[in-house]
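K.L.:
Curious how this folds, go ahead:
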Amino acid sequence: MTDNDPSAAPDTGRAALRADCGNCFGLCCVALTLTVSADFAIDKDAGRPCPNLQDDFRCGIHTRLRPKGFSGCTVYDCFGAGQKVSQETYAGQDWRSSPDTAQQMFQVFPVVRQLHELLWYLTEALTLPAAASLHPEIRRALEATERHSGGSPEALAELDVAAHRSGISELLLRTSALVRASSPRRRKRDHRGADLIGARLKGADLRGADLRGAYLIAADLSGADLRLADLIGADFRDADLTGADLTGSLFLTQAQLNAARGDAATRLPSPLTRPAHWS
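P.N.:
Prediction:
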């Protein structure tokens, strides 16, 4: 449900964690709940196909999602869970031709999506030299997560993904602390979980800041320096990132960028692509 071209991003070992809608059975268009809002033009219960989903599992308004009131679809990222569940977990057996699998498939999809998001973060963590002392532990966590994601439908449906995620979150926190300690900025700002909705942070020096889970909705971050800042789970909806420097930022995802506003001067980490709707 992204309007970016994943093939444009350099391959950093995370190619399988990028959405491939052509090999998915439209799972995000069925399994998820939609609520009328600025992001979605309709209400839709989980398990009910979106009316825009065609018989070939493609979106009938893909090129017109934003003007049609479905900007939320252009933000959502399954981290490759859609094609994994469709082609591997269920071996190409779709929910339309095998309706007896539908309910379980829709239950499994968000579990694999969470596991793939964790794989995205762990893969990045292994590229960070400042966290080299944690790399053996990170690698073990990554291998365990990969095993879970490749499990049977029954195993995935029963997995306590919250418990698994909790342990990895603690590991990523330690990783973040090691990396951010290398920031040249002496005083590292702690904005973890902070309410920064609409905050005026134009040109702010946020190098090495902890913005984990911060609410940055509609914040002005134009020209801000976010190098080495921990951005995991930060809410960038409608945030202004024009001219901001995000190179070297930690645990940023494509979905976060898709939700924000930026321009050609916004500097991005190499695995991510500039959203098509940016000016």
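K.L.:
CA only for contacts and neighbour counts going forward, please
P.N.:
Will do.
K.L.:
what packs against the helix or strand encompassing residue 145?
P.N.:
Element membership for residue 145, per DSSP states H and E: helix 135-149. Helices and strands touching helix 135-149, by 3 or more CA pairs under 8 Å, 6 or more residues apart in numbering; DSSP states H and E, are helix 102-125.
K.L.:
try 10 Å this time
P.N.:
Counting contacts by 3 or more CA pairs under 10 Å, 6 or more residues apart in numbering; DSSP states H and E, helix 135-149 is packed against helix 102-125, helix 153-158, helix 161-180.
K.L.:
Name the nearest residue to residue 204, ignoring sequence neighbours.
P.N.:
Leaving aside its chain neighbours, residue 204 sits nearest to residue 224 (4.7 Å; criterion: CA to CA, 6 or more residues apart in numbering).
K.L.:
let me fix that: residue 132
P.N.:
residue 126 (7.6 Å).
K.L.:
just residue 72 next, same as before
P.N.:
The nearest residue in space to residue 72 (CA to CA, 6+ apart) is residue 39, at 4.3 Å.
K.L.:
residues contacting residue 270?
P.N.:
9-12, 246-248 (CA atoms under 10 Å, 6 or more residues apart in numbering).
K.L.:
quick one on the thing from earlier: how about the helix holding residue 145: buried residues?
P.N.:
Burial within helix 135-149, assessed by neighbour count using 16 or more other CA atoms under 10 Å, is assigned to 135, 138, 141-142, 145-146, 148-149.
K.L.:
next up, for comparison:
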Amino acid sequence: MPDQIAGRPELRGDCARCFGLCCVALPFAASADFALDKPAGKPCPNLGGDHRCGIHTDLRRRGFTGCTVYDCFGAGQKVSQLTFGGQDWRTGSGERARRMFDVFPVVRQLHELLWYLTEALELPAARPVHADLRAALDETERLTLGTPDELAALDVPAHRQRVNVLLLRTSELARAGLGGTNGRRKDRRGADLAGARLKGADLRGASLRGACLIAADLTGADLRGADLIGADLRDTDLTDADLTGAFFLTQPQVDAARGSAGTRLPASLTRPVHWAARH
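P.N.:
Modelled structure (predicted):
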């Protein structure tokens, strides 16, 4: 696991220190991911008075796969314990609850950027932009510590765009020289590869930024050193695929995919429990 990621547990969700914000603030739409419709701001019917999920160990069987692949990157506990000082949304005024629900998605986006920036600073090849990355990380950290009013008024897309320029440059530096079989790096940025048959594909050093890989077959594919930021890996078959050194890959992406004991993951990520159930 990268040293800096390992040393930042605050970028991993800690449900025990959160007031179940993802179960209330976010909307659900009845689909393959959720068994029911739920508007934003309304508690999920499975949420208990103790802010714990009543069907946590049975979410997939009960039709709530979407819950099992969600990660707030630690935003839940920050908003609950720091931004609002441990004040529960269930108590006090409805205005407090509304503000918590408005702020939570903002902090979640900022924490996701902190994850990417922290990982980027671990890449030796990105040394030419390390100073800029550090400055962006410090600025993003500062923004997460804003008041509820400051966070609600924050232009998150503009900040993401500024950070993304640095992450894109980081990707170019990290993937240089990692071409596939023809010695050329593959640019699949934003590609529609839903259901694509890519079994055994050589995607070393490929840019798959924002690519749609829903239900794609990547069995045995070589994804070493690939950029997977924002790639949609829902139901992607990663059985025996090699993602060693792949970067900007997050736990929610891995949790949404399918894999096996033979799938090789970056050290910062955990092999999903449901993968073992398939084999």
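K.L.:
before we move on, back to that, and the helix holding residue 145 of structure 1, which stretch of structure 2?
P.N.:
Alignment note (TM-score structural alignment): helix 135-149 of structure 1 is matched to residues 130-144 of structure 2.
K.L.:
Which stretches in structure 2 count as helices?
P.N.:
Per DSSP state H, structure 2 carries helices over the ranges 3-6, 65-68, 75-78, 94-120, 130-144, 148-152, 156-175, 251-256, 273-276.
K.L.:
Deepest-packed of the ones you listed, please.
P.N.:
helix 75-78 (a mean of 27; mean count of other CA atoms under 10 Å).
K.L.:
Now find how far off-centre it is within its chain.
P.N.:
14 Å (CA atoms, centre = their mean, to the nearest Å).
K.L.:
which residues in structure 1 does it align to?
P.N.:
Under TM-score structural alignment, the match for helix 75-78 of structure 2 in structure 1 covers residues 81-84.
K.L.:
Need the counterpart of residue 117 of structure 1 in structure 2.
P.N.:
Residue 117 of structure 1 maps onto residue 112 in structure 2, by TM-score structural alignment.
K.L.:
ugh, wrong one, I meant residue 12 of structure 1
P.N.:
So residue 12 of structure 1 corresponds to residue 6, using TM-score structural alignment.
K.L.:
Same check on residue 48 of structure 1?
P.N.:
Residue 48 of structure 1 maps onto residue 42 in structure 2, with residues paired by TM-score structural alignment.
K.L.:
can you check residue 254 of structure 1 too?
P.N.:
With TM-score structural alignment as the criterion, residue 254 of structure 1 pairs with residue 251.
K.L.:
and if you look at residue 277 of structure 1?
P.N.:
The alignment partner of residue 277 of structure 1 in structure 2, by TM-score structural alignment, is residue 274.
K.L.:
Ok, residue 207 of structure 1 next?
P.N.:
Alignment note (TM-score structural alignment): residue 207 of structure 1 maps to residue 204 of structure 2.
K.L.:
That match - how many residues pack around it?
P.N.:
Residue 204 of structure 2 has 28 neighbours, counted by other CA atoms under 10 Å.
K.L.:
roughly how far apart are it and residue 179 of structure 2?
P.N.:
6 Å (CA to CA, to the nearest Å).
K.L.:
Which neighbours do the two have in common?
P.N.:
Common neighbours of residue 204 of structure 2 and residue 179 (criterion: CA under 10 Å, 6+ apart): 185-186, 225-226.
K.L.:
among these, which two are most distant?
P.N.:
Farthest apart among those by CA to CA are 186 and 225. That separation is 11.5 Å.
K.L.:
residues bridging contact with the two, i.e. touching both?
P.N.:
175, 178-179, 203-207.
K.L.:
My guess is residue 69 of structure 1 contacts residue 36. True?
P.N.:
Yes: between residue 69 of structure 1 and residue 36 there is a contact at 9.4 Å, judged by CA atoms under 10 Å.
K.L.:
So for these two, which residue has more residues nearby?
P.N.:
A direct count of neighbours by other CA under 10 Å for residue 69 of structure 1 and residue 36 places residue 69 higher, at 16 against 12.
K.L.:
check contacts around the residue of structure 2 sitting at the aligned position of that one.
P.N.:
Under the alignment (TM-score structural alignment), residue 69 of structure 1 maps onto residue 63 of structure 2. Taking CA under 10 Å, 6+ apart, we find residue 63 of structure 2 in contact with 30-36.
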